[in-house]
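**Q** For reference, the sequence and a predicted model appear below.
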Amino acid sequence: MLEYENEMFLSSMQEDGLTIAAKGLSMEKVILNMLKVYCDPGNLVLMLGCSDTEEQYFRGELEKDGCTYPPKKITTDVSTGERERVYREGGVLYITTRILVVDMLMERIPISLITGIIVTKAHRIMDSAQDSFILRLYRQKNKEGFIKAFSASPVSFSAGFCQVERVMKNLFIRHLHLWPRFQKTVATSLEVAQPEVVELHLQLTTKMKEIQTAVLEIISFTVKEVKRLNPHLLTEVLTVENTISKSFHKILQQELNPIWHQLSGKTRQLIQDLKTLRNLLVYLTQYDCITFYNLIAALRTAEMAINSSSGWVLLDSAETLFLASKERVFASIEPSKPKQARTENNKEKSDIEENPKWTIVSEILDEIKAEVKEYATDGSKDTVLIITKDDRTAGQVQDYLEIGAKALLNRMFNKVLGEKYGRREEGKQKEVKNKGQGKNSSAAPPVKNNTVRIVGKDSISGENKESEINLVIRGLDSGSYLENRALLHDIKPRFILLYDSDVTFVRQIEVYQANNPNLKTRVYFLMYKGSVEEQAYLTVIRREKEAFEKLIKDKATMVIPEDREGKTVDNDQLSRDPQKPSQILLESQNITSRKGGLNKPLVQSKVIVDMREFRSELPSLLHKRGIDIDPITLEVGDYILTPEICVERKSVSDLIGSLNNGRLYNQATSMSRFYERPMLLIEFDDKGSFSFQGKYYLSKDIQYSDIMAKLQLLTIHFPKLRILWSPSPHATAELFYELKQGRDQPDPKTAATLGVDIIDDFNSDKYNPQVRDFLAKLPGITTKNIFCILNNCENLLDLVQYTEEDLAKMLGSHQAAHQLYTALHDKIEVPETSTNQSKQNKKPVFKSRFKSKKKT
């Protein structure tokens, strides 16, 4: 380990805390060494927040080091009994948050025996209700175990008010450890052995400069329009410089989410246009002119100008953008010439603009081969690694090195624009495609005489013995940061070409060189001078530096209470009693003021929750209000508050989908049959509007009136169904608490046995659905007694022949029997009226007539 890695590891082990490090500083190595300490049957350590790639990486590295007790993973495939056995065996466990919450509530895992919890990606703790719930359950019953949190995203803590303090509060952590790139120990460790860096500042072509200027002007216009329409928005976030950043839209969305429903449709379209325009700037420097022109042509349509944009396509800058993009492909073609003339002109001249980075890559490879040939003595080949942003760019670089620029551009022209403008001559060299999985077909001899291998996709290798280097091309987006780091240590490249810049990978190169001081690495840094690409790279570094500076100031000024960790005295986060102190005192003395000081037994409030509901925040909030949670797989309802009250929770999106596919009708039928007070809870987002208005919830093809009309039909068909409207999960928890006051607690065994498929002889599937629906609409018929009628009557004629007494025995209610018998046997007679009588005076006359029972 490097010096700063060792110091980071020791500080994390000595005390519980939140460790925030800059991207690429190998925090995963610190966590790996921590796992080596705790991978023992005498410990029980839980890992939260790890992705599948990270879990595989930690497991593989531990097995390489000879770890005899590697981490285990618990998923839904592991049975309950097996999970309890794994918990007792100890060690390090990867476990899904939903399973862990349920096992903690059901006391299947010994919480008091847990050694500690390691939280990765701690910046997401505010968005993950389950992680916060787990930590609160853990700290309530375990005052000795540790909590150690890690994050490699300092920018995430710069948004919002006191973000780092709120994260530390949810983590039950008092200490904050910061490791920026400019930290003294980090800088000293990396400066011991640094790679040789060759910066190559390329010049944009004339047309590329025109396009970049035009797009920036459109972005400036769009930003001004957003500010003009919304003067209350934060101006420090909404700037032209920030719009070119990769994380701009994520940060902007966080700022706008609370007021998104208040924004006009034009404002939302302007924000979407900013994202489109930023993509144009990225594609300009990353892809070829043909791909870029094809994208621009898709934006220049009448539909786009009217419906899909805020009107920027009508600006003069947009016209410049369209013309310059076309001239990069058709520089010598006159639009007035016919198609045949244009085709012939295409064959005469190769006027397609070549990507400037291609030429530089070719020159660098020739320089490397000459150097290797001059100084190589043992006949070994050095590895050259070319880093691109994604696999598409990697494929273009590979094709360029194999068939040359002219053949590649002509092939792309024929593929994208050939049908419209005529095909072009691809050259003498023909591409041989790789056919068959696992077989590498022999391609034509590469123009640049290299052995090319793309990592992350199907490789195409050209075997050539006059070749001096092994060339590997890697798209960063094709794998995780751990896979990119592992690639450096596996192939140990002597030369690295950064075709596209990435801050995380640049730091990984620094760490790689510091760990291999004897390997003299040379890095070629390719970047367009004065371009948006350069500015975006510098903006990422600047924002990270500013985020760390803010965190340093916050650390120096923040006031942290002594009971923050909850190890000695329970803090507010661990409190579960929502009542007032006076009420708590009275109940602690087993006295109630409402009944004149009489003693009353204390009964713990309980709610039965469906297992699938633990993806939401509501179970955590109910538990925090002092209500015990009993997780069970329910077939009817989501929450059972009392023996009579069953609640089906729906978000707005779930409500729309359930109304459209009819699922809500079946759910309401089941709740109405088994519970006296079925309820439908419609829960809105606490960051959005508490209404259906606007386009925030409903799309253009779904109207507010459509949803309300379906809800009205639902309430008419199910008179017992009550609809609850809640603006947020916090309001729902308070509503449930009030509904449970003074009522009995639900029975888990009874709730678990109720289901549509447990009707036995009264199963509705064996009855005629038309007759059943008709019968359900008759007076006196309910969802509870309808199956009594269906089970005892062969047809409707048999039902008519029963007396009122027979119906009362069958239905179990004289009132229901009277209503049904009257509806079947009463006759309605309408007397004849003169034609001169007004329609307002027409009134029906009801005359009852008893019909004797007859057999047919």
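**A** Ah, there it is.
**Q** contacts, neighbours, all on C-alpha from now
**A** Will do.
**Q** which parts of the helix or strand containing I608 are buried?
**A** Assigned by DSSP states H and E, I608 falls within strand 606-610. When neighbours are counted by 16 or more other Cα atoms under 10 Å, the buried residues of strand 606-610 are found to be K606, V607, I608, V609, D610.
**Q** you'd agree A370 is in a helix?
**A** Yes: A370 sits within a helix when classified using DSSP: H, G, I helix; E, B strand; the rest coil.
**Q** Now do the contacts for T53.
**A** With contacts defined as Cα atoms under 8 Å, 6 or more residues apart in numbering, the neighbours of T53 are S480, L482.
**Q** Got another one to weigh against that:
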Amino acid sequence: MPEYIRHPLIKANTVEQRLYQLDLAGKALDTSTLVVLPTGLGKTVISLLVMASRLEKYGGKVMVLSPTKPLVEQHASFFKNVFKLPEEEILTFTGSVDPAKRADMWKKGKVIISTPQVIENDILTKRISLDDVTHITFDESHRAVGNYAYTYIAEKYFETAKNPLCLGITASPGSSDEKIAEVCQSLHIESVAVKTESDKDVVPYIHKKEIEWERINLPAGMKEIKDLLDKVLEDRFKKLTELGYPIYNQKYVSKKDLLSLQTKLQGELRGLPEASVYGAISILAEIMKVNHAVEIVETQGLESLRMYMERLDNEAYSKSGSKASKRLAEDLYIRQVARRVKDCDLEHPKLEHVKKIVHEELEGKPHSRVIVFANYRDTAEMITNALSEIEGVRPVRFVGQASKYKDKGLTQKQQVEIIEQFKAGDYNVLVATSVAEEGLDIPSTNLVLFYEPIPSEIRSIQRKGRTGRKHEGRVVVLVTKGTRDEAYYWSSLSREKKMQSNMKELQAAMPARKNSSITEDFTTDIPDEQKTLFEYDDENKNIKIVVDQREIRSSVARNLDRKGVEIIVKTLEVGDYILSDRIAVERKESQDFVSSMIDKKLFEQIANLSRAYEKPILIIEGESLFNCRGMNPNAIHGSLTSISLDFGVSLFYTRDAEDTAALLSQIAKREQVDEKREVNMHGKKSAPMLPQQQEYVISSIPDIGPKAARSLLEHFGSVEDVMKADYEELIKVDNIGPKTAARIREIAGSEYKR
């Protein structure tokens, strides 16, 4: 008979007593701790023990942060079942809960389970304060790097809480010392506690997990398609070399190498770059697309390649298609690939292996559950379709929320429903992408099948952890010989070993601390061997900036708060930031700037800004403006010129969100402190005047910007006369060349056909 945890705040006979969990919880109560524990061994129970102890000793609130809504709901269900607290004191915060309601709920809650983005927003908008929070658990804490919300919340927590303590829990913190150190620094971690499947107090709870590697040959027909793609790569590498950007390890070039060169080229776009830089960027875009196609042939299959080629073709002939995609669509070898893929009835032999392995598993054990992991959605769809043809196999595709061309994602509600149906046996095979790797309450499975190896040790560990939880499990990984599958296989193994070694070293290097008396709080009869900043920028403390509600999703607001600026969140009709009664700012990331040029929204926003404020500002953030969506640099320069000269808007360029925040706070300080100006929200969208409506109609014709539209209207006098003008009349107008004149005549004079 198992022993159960006994504590005033935990319901009797609900949580099994495990010594390794008590040991880890004791360490986590002594100081802020990163706990690394294999998947399926009850990291949430450790969080429960620490929260119960902190609530009993210090009161206040405790909080659990988890990356996704399904995870939040899963944790909330567990805590409501085991905490001896009124249910109205155990609260779930997600984006679907009204912000005003969250502020009211916060006052009454004792245990808060939330997504980090919601808590970050509520801190920024001052709906909540963390001063009386006595503990925070950061679930899947390996995410606490870069600009992820965990980092900001931890900063504010240790800055404002009267008695802070945090716990980071993860199965896989990463293999590099730098990654682990960044997680610890972000969460103010002072101690690391690691348990592995070989530790003596963990061994009784470990079930056998067999790991098999099946090596597969690539068929001759698929090698021929790969050879055609390699010829395209060879040609593009040669052109890149001619432009002065050689890649020396062409046969073994990695995605990381290509991205590194892309970053270098984007850096060279500043100032007055040579034409070769633009050419190199465009050719590199082709290489990245073809390199991805090669990976699909080697590791996925022809059905996935067929879908990818179809998307490339759609991109090439769409209105916003890049020059790179257009050139590829016209390439002789690419056309041969498309034709062969279309005519070939061959498929990657991996698919037959999947069908055989899954069928044998379910035939021998009809009540089994199986997860098949695939890196790409197209492959997941192909596998699902193939498995559905086998009697007794009931597969379902399980993907993320994002949708793209001919590929609709699943909402979180749909994801939860599918998992419940998988538990109930309505489906017995889950064909999943990375969305099923992390944390979701997917039942223990008999078999986990990798369609391909993955180089990430974090993701590999998460996938393997989906079996061997409550009974023996089996992991099978399919590897195509002589391809990047093998490289990923060795990379993953090496990184997993390195991670285990690093964690042990880090744990040993941390200062020894006396364990908390948690074992006395929760248990009796335990063997003796088990009882073992941030600063504001003061000069900004009186500065206020009004921030549009939608901008909270960027990290600019977070960086403003770090600088001590008082943020006032409002829904703004005009602009993103208001710095004084005369200055409002529109912020656009490079990609967003180009997209708004294409969909014609840019000049409407700029016009509203310039009409509403005396000194309007546009900030363009990021260093890749001239490398977005294959946009002609002359078109971008033309738009920037019009914004500055025609609309009188000041242009500023920033590297990133932190740089933007520094610029905003500096301008706001100058206005509010030096010039003694008030922050005044008075901008509203103006109804366009007749001339602006006329300009809008003409500028909706491709290749015609605001300046050319005004030239046409000034020359002909009306929209009607512009449309009636013939080719010879049109080319006499300033800013109208032969190509534009021909386009106007084509649109105005062609018969309408649906």
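**A** Thanks, I have the structure now. It should be emphasised that the depicted structure is a prediction, and the values quoted were computed from it without experimental measurement.
**Q** from memory M510 of the second structure sits against V192, does it?
**A** Yes: the pair M510 of the second structure and V192 passes the contact test of Cα atoms under 8 Å, sitting 7.0 Å apart.
**Q** between the two, which one's more packed in?
**A** Of the pair M510 of the second structure and V192, V192 is the one with more neighbours under other Cα atoms under 10 Å, namely 26 against 12.
**Q** how far away is that one from I518 of the second structure?
**A** Distance of V192 of the second structure to I518 of the second structure, computed by Cα to Cα, to the nearest Å: 17 Å.
**Q** Find the residue at the geometric middle of the second structure.
**A** Per Cα atoms, centre = their mean, the C-alpha nearest to the average position across the second structure is that of Y148, at 9.5 Å.
**Q** Buried residues of stretch 30-48 of the second structure, list them for me.
**A** Using 16+ other Cα under 10 Å, the residues of stretch 30-48 of the second structure that count as buried are 30-41, 43-48.
**Q** Among the residues you listed, which ones are in strands?
**A** Counting by DSSP state E, the part of the buried residues of stretch 30-48 of the second structure found in strands is T33, L34, V35, V36.
**Q** Quick check: chain neighbours aside, which residue is closest to the first one?
**A** Nearest-residue entry for T33 of the second structure: S191, 4.7 Å, with adjacent residues in sequence omitted and distances by Cα to Cα, 6 or more residues apart in numbering.
**Q** quick one: contacts for that neighbour?
**A** S191 of the second structure makes contacts with T31, S32, T33, L34, Q507, M510, P511, as judged by Cα under 8 Å, 6+ apart.
**Q** Is it correct that the fifth one falls within a strand?
**A** No: secondary structure of Q507 of the second structure, determined by three-state DSSP: helix, with no strand assignment.
**Q** didn't it look like it was pressed against V194?
**A** Yes: Q507 of the second structure is within contact range of V194, at 7.0 Å (criterion: Cα under 8 Å).
**Q** got TSV for the ones in strands among the buried residues of stretch 30-48 of the second structure, with distance to S686 of the second structure too?
**A** Listed next are these as TSV, based on distance: Cα to Cα, whole Å:
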residue	distance to S686 of the second structure
T33	54
L34	53
V35	55
V36	56
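**Q** of all the contacts of S191 of the second structure, which comes closest to V722 of the second structure?
**A** Using Cα to Cα, L34 is the member of those that sits closest to V722 of the second structure, with 68.8 Å.
**Q** surely the closest one meets S186?
**A** No: with contact defined as Cα under 8 Å, L34 of the second structure and S186 do not form a contacting pair (11.3 Å).
**Q** show me what contacts K238 of the second structure?
**A** P246.
**Q** Please report the distance of it from L269 of the second structure.
**A** Distance of K238 of the second structure to L269 of the second structure, given as Cα to Cα: 22 Å.
**Q** S596 of the second structure now?
**A** Between S596 of the second structure and L269 of the second structure the distance, using Cα to Cα, works out to 21 Å.
**Q** Looking at those two, which one has more neighbours?
**A** L269 (19 against 15).
**Q** what residues are up against V372 of the second structure?
**A** V429, L430, V431, A432, V448, L449, F450, Y451.
**Q** Then it would be within a strand, right?
**A** Yes: assessed by three-state DSSP, V372 of the second structure belongs to a strand.
**Q** Which position in the first structure pairs with it?
**A** In the superposition onto the first structure, V372 of the second structure corresponds to I387 when matched by TM-score structural alignment.
**Q** Equivalent analysis for K615 of the second structure, please.
**A** Per TM-score structural alignment, K615 of the second structure is aligned with M679.
**Q** Could you give the secondary structure assignment for its match?
**A** Three-state call for M679 of the first structure (three-state DSSP): strand.
**Q** pretty sure it is touching I723, no?
**A** Yes: with the criterion set as Cα under 8 Å, M679 of the first structure and I723 qualify as a contacting pair; they are 5.7 Å apart.
**Q** Of those two, give the one with the bigger neighbour count.
**A** Neighbour count, other Cα under 10 Å: between M679 of the first structure and I723, M679 has more, with 22 against 15.
**Q** All the strands of the stretch 701-850 of the first structure, in order from the start?
**A** Residue ranges of the strands in the stretch 701-850 of the first structure, as given by DSSP state E, counting those that start in this stretch, are 722-726, 827-829, 845-847.
**Q** The first one vs the second structure, average distance?
**A** Read it as strand 722-726 of the first structure. Aligned to the second structure and superposed, strand 722-726 of the first structure gives a mean residue distance of 5.8 Å (mean Cα distance after the TM-score superposition for the first structure).
**Q** any idea how far stretch 740-753 of the second structure is from the chain center?
**A** A distance of 42 Å separates the C-alpha centroid of stretch 740-753 of the second structure from that of its chain, computed with Cα atoms, centre = their mean, to the nearest Å.
**Q** Perfect, that will be all.
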